[in-house]
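[1] Build the 3D model from these lines:
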Amino acid sequence: MMELNKFVANKARPLPVIVMADTSGSMSIDGKIDALNRSIKDMISSFASESRLRAEIHLSIVTFGGEAVTRLPLTPAHQIEQIENFTALGGTPLGAACTIVKDLIEDKDSIPSRAYRPVIILVSDGYPTDDYVKAFDALLNSERAQKATRFALSIGNDADNTLLGSFGNDVEAPLLFAHNAAEIARFFRAVTMSVANHSKSQKPNEPMKLEFVNDELPDDDLDIPL
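    Prediction:
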């Protein structure tokens, strides 16, 4: 008689997604912080509804506005109950946020070795206001961040596009642009859909491509590669 435990399904492997979100004072203008708050709530509910047969999406959110704070420790998406709205306030301490994310991504308890390649998303509408260079370089040069899929979104006309462009490592779109609140939402929808599809793919550990769908915005109003 065969042993039943030989047929127990393999446990889903974590697929970590880390959002680094600029919540500095300038994000209060033109509906940017409201779009960010809505987009993150939509992302959480979408991730929570995904099947967990092969990969289980885990989400962490680190904001940097006035100070850098872990708003959501790395948590299985289906276990996230509620997240408070972020308020736009203060300067842009990107360096402090990079240190938090580097510590998280290197923490073997939070992200075990069996986890799939992490996805890190950086969104910002301004220039860093702290001494960020060492922390930024340390994050990008960490072994796990080098293997991670990294996306960067430049919001508005005052972001540090050189810095953000050096963060993203999607060959086809190292830096994406959002000129208004609607495009922030569209970027997050694309990331959400891409991660969801990636989690169900045959090879969730391959580098992830960002997928866009045509939705209510006409293409000629967008500065995002389709």
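[2] all contacts plus neighbour counts: C-alpha atoms, from now on.
    OK.
[3] ranges for the strands of the chain?
    13-22, 55-65, 67-76, 119-124, 149-155, 176-178 (DSSP state E).
[4] Kindly present those as JSON lines, with separate columns for mean neighbour count.
    JSON lines is the format used below for the strands of the chain (neighbours: other Cα atoms under 10 Å):
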{"stretch": "strand 13-22", "mean neighbour count": "24"}
{"stretch": "strand 55-65", "mean neighbour count": "24"}
{"stretch": "strand 67-76", "mean neighbour count": "17"}
{"stretch": "strand 119-124", "mean neighbour count": "22"}
{"stretch": "strand 149-155", "mean neighbour count": "24"}
{"stretch": "strand 176-178", "mean neighbour count": "22"}
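[5] Sequence B follows; please return its structure for comparison with A:
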Amino acid sequence: MLVLDVSGSMSGDPISLLSKGVNQFIQEVCQDDFASLAVEVGIITFGSTVDEVTPIQSILGISTPTFSAMGRTPMGAAVSRAIEVLENRKQQYQKHGVPYYQPWIVLMTDGEPTDEYLKAAAQLRELAEDSKMLVFGIGIGDHCNLKKLAEFCPANRPPKKLAEYRFREFFQWLSQSMAKVSVSTPGTGVELPNTKGWDTIQI
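    Below you'll find the predicted structure:
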């Protein structure tokens, strides 16, 4: 689940590069024989409103999304919606006895929450620390409040700052990560590619 900040401060190059990066990610995963069949993606944006731009579905069925920047930063409401959607999806899999990978939430923002976010942050952090979700907090630009973004993330995976506006490199890393996970067995650990190229601090 991509949970993306489209507030007014993202206008200009950031929102344009974000759109290109997301579309590149979709295209690259679709070109991978295994990942294209295994990966489901949903996209939730938060700005003037919280919108489920892309309901969670097979990546092969996703239409190319475009984003526009306006409004404030209701990050708490967006994260609550993402958790609800992903938990419902997991319940569907459990009901039908389908093995699944724990979902990933990629939370990208260039600012800080402007709504009541503490409950959502605590819930997401708890899910991550219980290994029920993988959470990646990504800070964009020089004005992102990484301290507040860290409240959404588990202690062992603090947020990372995107070097400059390297959305293309980040989403390339994400597609490579999806390719590695898609050929693994659900429930087993996977060593992810190095984040060199998009991150100011590598893992």
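[6] ok, back up a step: right, so of the strands of structure 1, which gets closest to Asn197 of structure 1?
    strand 55-65 (10.5 Å; Cα to Cα).
[7] which other helices and strands contact the closest one?
    In this structure, strand 55-65 of structure 1 makes packing contacts with strand 13-22, helix 32-48, strand 67-76, helix 94-106, helix 181-200, judged by 3 or more Cα pairs under 8 Å, 6 or more residues apart in numbering; DSSP states H and E.
[8] out of these, deepest packed?
    strand 13-22 (a mean of 24; mean count of other Cα atoms under 10 Å).
[9] Report all helices and strands that that one contacts.
    With contacts taken as 3+ Cα pairs under 8 Å, 6+ apart, strand 13-22 of structure 1 sits against strand 55-65, strand 119-124.
[10] what's the angle between it and strand 119-124?
    Using axes from the mean of the first three to the mean of the last three Cα atoms, to 10 degrees, the direction of strand 13-22 of structure 1 lies 10 degrees away from that of strand 119-124.
[11] Check which residues of stretch 121-136 of structure 1 are buried.
    121-128, 132, 135-136 (16 or more other Cα atoms under 10 Å).
[12] you'd agree Glu179 of structure 1 is up against Ile155?
    Let me fix one detail, which is that residue 179 of structure 1 is His and not Glu. Yes: in this structure, His179 of structure 1 is within contact of Ile155 by Cα atoms under 8 Å, at 6.0 Å.
[13] what's the overlap in contacts for these two?
    Common neighbours of His179 of structure 1 and Ile155, using Cα atoms under 8 Å, 6 or more residues apart in numbering, do not exist here.
[14] residues contacting the residue nearest the centre of structure 2?
    Among the residues of structure 2, Val106 comes closest to the average C-alpha position under Cα atoms, centre = their mean, at 1.8 Å. Going by Cα under 8 Å, 6+ apart, Val106 of structure 2 touches 1-4, 135-138.
[15] Report the buried residues of stretch 187-203 of structure 2.
    Those would be 195, 197-199, for stretch 187-203 of structure 2 by 16+ other Cα under 10 Å.
[16] export the helices and strands packed on strand 55-65 of structure 1 to a markdown table and tack on distance to Ala159 of structure 1?
    A markdown table is the format used below for those (distance: least, Cα to Cα, whole Å):
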| stretch | distance to Ala159 of structure 1 |
| --- | --- |
| strand 13-22 | 11 |
| helix 32-48 | 13 |
| strand 67-76 | 18 |
| helix 94-106 | 12 |
| helix 181-200 | 14 |
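[17] okay, the contacts of Val106 of structure 2 in TSV with distance to Gln27 of structure 2 next?
    Converted to TSV, these look like this (distance: Cα to Cα, whole Å):
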residue	distance to Gln27 of structure 2
Met1	16
Leu2	15
Val3	19
Leu4	18
Val135	22
Phe136	21
Gly137	23
Ile138	21
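[18] From those residues, pick the one nearest Tyr93 of structure 2.
    Met1 (16.3 Å).
[19] and the closest one, what does it touch?
    With contact set as Cα under 8 Å, 6+ apart, Met1 of structure 2 has these partners: 41-44, 56, 82, 86, 103-106.
[20] Okay, it and Ile105 of structure 2: tell me how far apart.
    5 Å (Cα to Cα, to the nearest Å).
[21] Spell out which residues are contacts of both of the two.
    Shared contacts of Met1 of structure 2 and Ile105, counting by Cα under 8 Å, 6+ apart, come down to Ala82.
[22] Noted, bye for now.
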